[in-house]
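Asks: Need coordinates for the below:
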Amino acid sequence: MFGSSHYLQVQGVAMGTKCAPAYANLYLGGWERELFDPVHSTPYLSKVISWYRYIDDILLFWSGTKDELVLFVQHLTQNAFNLKFTMECSQSQINFLDLQISLHPNGQIHTALYRKPSSGNTILHASSAHPKPLLRSIPFSQYLRIKRNCTLEEEFLQAAQELYSRLLDRGYSHSLLKKAFNKAKKLNRKDLVFSDKLPDTRQPIRLITQYSNQHTQIKHILNQFWPLLTADPTISKYVKTYPDVTYRRSPSLRDRLIKSHHSIDTSHAPTATGTYQCGKCDICAFVTNSRTVTLPNGDIHTIRHRVTCATVGVVYLAQCQCGSYYVGKTKRPFQIRIRDHIKPLYKNTTTTAINRHIAAQHNFDPHAILFSALEHVPPHARGGSIDTRLLQLETKWIHILHATSSPGLNEHISFKPFL
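Replies: You can find the predicted model right below:
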C-alpha cells in the first residue's frame, strides 16, 4: 500500500518566504529524529517499509492494513511540534510531488508525470527579457524532466504532446520544440535516473553582472579579448579557463514603481547637512558646529546627513588639540557616547582610549577634544538592528585614517563585520 502525507502547519511559518524551506526541513528533521528514536518507538513503525520526505511531503510504503495506517497517521498528529497531517492512500496508485506512482500488474513500480488539476501554464514566456540561451534551454529541460519521470515510452509521448501545446502557447517556435523533443527522446532514461557522472570539481572564474540587452556585446568582448589574457606568460598562470557569465535579475517595472514601505516625509526637516550642536545639552561644547570635517590626513569630508547631539546611530571622529584622533561608533544618542568619554575626566578616572590619552597628555582637561560625525545610519523603517552597518563603517574609517597607528588612538581593527 502507498501512503502520501502532508503537514498542515509548522509553527505558523508561511511557505513562500525565503527561509521557509530551510526552516521546514530543520523542523521536520527534528520531528523525524524523535519519531524514529528507539526510546519513543511505536509498534506501527514496523509496518513502514520505506519512508521518504521532501520538505513537507512524505511518501511511505506500508505493509499493514488501511485501518492500521489511519491509526498511524493519528499517532503522527499527536506530537509536541504542533504538526497536523492529512493523508491519501491507495493500493495501486499515488501522487507524490510531480510523480504519479503506480504498481504494475507484474509487480514493478512505474512512474509518470503528475500535474495538479489547478496547475496553470506558468512556463517563462519566450518573449521575456532573459538571456536567449536560457530561453532556448527551457523546452529541452522540460522534455528532459518528462523523460526522467515517465517509465513507459507511451506515457512520455503523451506528456510530451501536452507539453508541446503549453510551450507553443508561451511563444516558443515549432522548430525549437521539435529539436528539443528529438534530443530528449534519443536519451536513455536509465542514464538520466541512475547517472554515474562525476561531479564537476573545477573552480571556474565567474563573472556576475546584471542582465541587460547588451549581454551579447559582453559575450562578444570576452570572446574577442580573453585569449589575450591566456596568452600572456604572467597572467595565464592565474587566468586559464573561460569565465562563466552569470546574470542577476534586472529591476522590473514592479521594482521601479512600488516601494516596500512608505518613505518618511522630510519636507519639514532641516536641509543643512553636517555636525551641529543641539543647543539643549551640556555636551554641545564638545561637538563641532560645521558642515564639513577636516580629517587628520588633511582631506575635507562632507557628511550626507544632519547629525546633532541627539542623533542615534553615528560613526564619529574625536580629534585632540595635539593631533591625536579616535574613530568610534554608537547606536545610542551621540551625546550619551560623548559623555562616556568626557564624564570620567571630571573625576580623574579613565575608562576609554580617549580619556586615557587626555589624562596622560593634557592633565584631564576635557576641552582638549572635539567630536564630529563621519557617518549616520538611520534606523530601519521596519525596525531591526543597525549594529552590523555601524561596525562596517567604523572599520572603513579606521582603515582609511590609519587610526590604529600613531597619532591614532584606536587599539585594533577587525574586518569581521564584513564576513
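Asks: When you work out contacts or count neighbours from here on, use the C-alpha atoms and nothing else.
Replies: Will do.
Asks: isn't residue 102 right next to residue 89, touching?
Replies: No - using C-alpha atoms under 8 Å, residue 102 makes no contact with residue 89, being 11.7 Å away.
Asks: helices and strands around the host helix or strand of residue 342, which ones?
Replies: Counting by DSSP states H and E, the element that carries residue 342 is helix 334-346. Contacts defined by 3 or more C-alpha pairs under 8 Å, 6 or more residues apart in numbering; DSSP states H and E place helix 334-346 against strand 312-320, helix 353-362.
Asks: In three-state terms, label residue 51 for me.
Replies: Following DSSP: H, G, I helix; E, B strand; the rest coil, the label given to residue 51 is strand.
Asks: Just name the most buried of the helices and strands packed on helix 334-346.
Replies: strand 312-320 (a mean of 22; mean count of other C-alpha atoms under 10 Å).
Asks: on contacts alone, who are the packing partners of that one?
Replies: strand 325-333, helix 334-346, strand 369-376, helix 387-400.
Asks: hang on, the earlier thing: now the helices and strands packed on helix 334-346 as JSON lines including distance to residue 338?
Replies: Formatted as JSON lines, the helices and strands packed on helix 334-346 follow (distance: least, C-alpha to C-alpha, whole Å):
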{"stretch": "strand 312-320", "distance to residue 338": "9"}
{"stretch": "helix 353-362", "distance to residue 338": "10"}
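Asks: one more to line up against the first:
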Amino acid sequence: MLLFKHILYTSPLDNEHCDSIFHLVELCLRQNYFTFENVFYRMEDGLGMGNPLSQSFAEIFMSFFERKLVFDNMNNPYRENILFRFRYVDDVIVCWTGDRDELNSFLCWLNSLHLNINFTMELEEDSEIPFLDLKLKRLNNRISFSIYRKPTQTDHIISFSSSHHLSQRLSGLRFLVHRLFTTPLSSEDFQSELNIIRHMAVRNGYDVGWVDALVRKEDIKRLNNEASILQQHTPNSKYMRLSYIGPLSTRLGNVFHNHDIRVAYKSPNTLYNLLVHNKDSVPLLQRSGVYKLTCGDPNCNVVYIGRTGRTLQQRISEHLRSQGMDNCDKSIFGRHLRLNNHPFDPEKDARIIHPSGFGLRQSVLEEIEIFCHIDDVSMVNLNSLSTHVFPRLFDVLKREPNVEGIVTSED
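Replies: A predicted model of the protein is given here:
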C-alpha cells in the first residue's frame, strides 16, 4: 500500500481525490478473509485470490520491482551485463552478456531484494530457450521464433460432438490459427504448425475443412485494411448472454442477431459446476435477493414475496419486529403473524428464490415471481413494484380481493 500511496499522491490528482481513492482501495484490499469448515481465516500477507484488484496491484508491484529495484538501481552491480529484458506478468527473459558464475550471482542478488520474491532460472540449451508459448533460437545474429509446447501439454480442445455453440467449439482452433498468423514464423515452421493444428482438429472430431476455412478467413483479415475493419463495428452494439441448450438456442440467437443484438452463448451445465464444490456455501440467511416467506401454520396458505439487498436475516428480523409490536404495521407479514398468532421458523419457512444484489435485475425478478405466484400470493409490498416487466401487474394486484398490500419504504 505504501507503493500505491506514493504513486497516487504524485499523480496530477488533488489531495482530496487521492485521500478518497486510497481509503476506498484500502477498504477493498482488507476484505481478504474467508471461511473454511465454519472457521474464519484472514490473510496476513499477499493479495486475496479472486479480488478484482489483486491483478492490478501485482502488476504495480512487479513493475516497481523490475524498474526501480533492479534495472534502474544504480547499486545493481550487474547492470552492464543485461543487454535487454522483457517481462510478461512474472515471466522475464533476459539477454545476459556475462559468464555463468556472474549469472548465478545475479540470481542470488535478485532474490535478496525482497523477502517474498524468489525467482528461478532456466538457461538456453543448444542456442534455444522457451518463453511463454514461444521457442526462441539464436541463429546468424538474429532470433527466430517457433511455437513451444510443454511436454505435458495435450492435444485436447472442445470436442466437435460437445453440446456447445459452434462458435465456442471453434474457439480453440480459432486461437491456434490466429497465433499461427501473428507469430513471425519461417515458411517451414508455419507449415509444420499448420499440420499440427490439422492433426489436433481430426483428433477432436473436426473435419480438416474447418481449419482451412479459418486459415482463409485469417488470411483475408490480414489483406484488409485494419482501419476499415474497425469502422464496421458500430459503437452502440448491444450484447446479451444466452444459455446454450441445442439448436433451439441457435435459432433464438439468430432472431436477436436480426435485431442487431450480439449473443454470447454460455453452457449452463458443466462438469465443473456439477463436481467441484471447494468453497463453503453461504448460509441461506446470509444471502440477499428475491425471497419467499411462508406462514408456519399448516392450515394457513399465506405467502409473502419480497426482495432485499441486505441479508435475508436482517430483512426477516424487520418482519418479526413488526410481529412483536402491537402498533407497528411496517410489515404486513409480521402483522399477519401477530393478529393470527401463527408460528414462523426462518430456517424452514424462508428461502431465497433468486440470489442477487439490489437493483433493476432484482426488481424484475421480484415482479416475475409475483406474477408466477399470482394464485397463491396473498401478501405483497405494492410500493416496491414498478412497470419493468408487467406494466399492469400493479393494477391487477390492487384489484385482487385476496391480495393484501401495504405501502412501505423500499428495502
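Asks: Can you pull the TM-score for these?
Replies: In this superposition the chains share a TM-score of 0.55, using TM-score structural alignment, normalised by the length of the second structure; 299 aligned residues with a C-alpha RMSD of 5.2 Å.
Asks: circling back: what sits in contact with each of residue 102 and residue 89 of the first structure?
Replies: The contact sets of residue 102 of the first structure and residue 89 do not overlap (C-alpha atoms under 8 Å, 6 or more residues apart in numbering).
Asks: Tell me the counterpart of residue 185 of the second structure in the first structure.
Replies: In the first structure, the residue matched to residue 185 of the second structure (TM-score structural alignment) is residue 151.
Asks: What of residue 122 of the second structure?
Replies: Checking with TM-score structural alignment, residue 122 of the second structure has residue 88 as its match.
Asks: so that match sits in a strand?
Replies: Yes - per three-state DSSP, residue 88 of the first structure lies within a strand segment.
Asks: ok, now how distant is it from residue 55 of the first structure?
Replies: Distance from residue 88 of the first structure to residue 55 of the first structure, counting by C-alpha to C-alpha, to the nearest Å: 17 Å.
Asks: Neighbour count for the two, which is higher?
Replies: Between residue 88 of the first structure and residue 55, counted using other C-alpha atoms under 10 Å, residue 55 has the larger neighbour count: 18 against 13.
Asks: For the more buried one, give me its contacts.
Replies: By C-alpha under 8 Å, 6+ apart, the residues touching residue 55 of the first structure are 21, 24, 25, 28.
Asks: what residue of the second structure takes the place of it?
Replies: Alignment of residue 55 of the first structure against the second structure is given by TM-score structural alignment, with residue 89 as its counterpart.
Asks: Where do the helices of the first structure begin and end?
Replies: Ranges of helices in the first structure, per DSSP state H, are 20-35, 66-77, 132-149, 153-169, 174-185, 189-193, 215-231, 253-257, 334-346, 353-362, 387-400.
Asks: can you put the ones you listed in JSON lines and add distance to residue 204 of the first structure?
Replies: Putting those into JSON lines (distance: least, C-alpha to C-alpha, whole Å) gives the following:
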{"stretch": "helix 20-35", "distance to residue 204 of the first structure": "28"}
{"stretch": "helix 66-77", "distance to residue 204 of the first structure": "47"}
{"stretch": "helix 132-149", "distance to residue 204 of the first structure": "19"}
{"stretch": "helix 153-169", "distance to residue 204 of the first structure": "33"}
{"stretch": "helix 174-185", "distance to residue 204 of the first structure": "28"}
{"stretch": "helix 189-193", "distance to residue 204 of the first structure": "25"}
{"stretch": "helix 215-231", "distance to residue 204 of the first structure": "14"}
{"stretch": "helix 253-257", "distance to residue 204 of the first structure": "32"}
{"stretch": "helix 334-346", "distance to residue 204 of the first structure": "47"}
{"stretch": "helix 353-362", "distance to residue 204 of the first structure": "47"}
{"stretch": "helix 387-400", "distance to residue 204 of the first structure": "30"}
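Asks: Could you point out which of the ones you listed sits nearest residue 205 of the first structure?
Replies: Of all these, helix 215-231 sits nearest to residue 205 of the first structure, with 12.0 Å by C-alpha to C-alpha.
Asks: What are the contacting residues of stretch 265-280 of the second structure?
Replies: Where contact means C-alpha under 8 Å, 6+ apart, the residues beyond stretch 265-280 of the second structure that reach it are 35, 36, 37, 38, 164, 165, 168, 241, 242, 243, 244, 245.
Asks: In it, which residues are buried?
Replies: Buried residues in stretch 265-280 of the second structure, counting neighbours by 16 or more other C-alpha atoms under 10 Å, are found at residue 265.
Asks: can you check stretch 321-329 of the first structure too?
Replies: 324, 325, 326, 327, 328, 329.
Asks: what's near enough to touch residue 405 of the second structure?
Replies: Contacts of residue 405 of the second structure by C-alpha under 8 Å, 6+ apart are 332, 379, 380, 381, 382, 398.
Asks: List buried residues within these.
Replies: For the contacts of residue 405 of the second structure, a neighbour count by 16+ other C-alpha under 10 Å gives the buried set as 332, 379, 380, 381, 382.
Asks: Need the winner for burial among the helices and strands packed on strand 312-320 of the first structure.
Replies: Buried most deeply of these, by mean count of other C-alpha under 10 Å, is strand 369-376, with a mean of 25.
Asks: helices or strands next to that strand in the packing?
Replies: strand 274-275, strand 312-320.
Asks: Please identify which of those is closest to residue 219 of the first structure.
Replies: Nearest to residue 219 of the first structure, of all those, is strand 312-320, at 42.4 Å by C-alpha to C-alpha.
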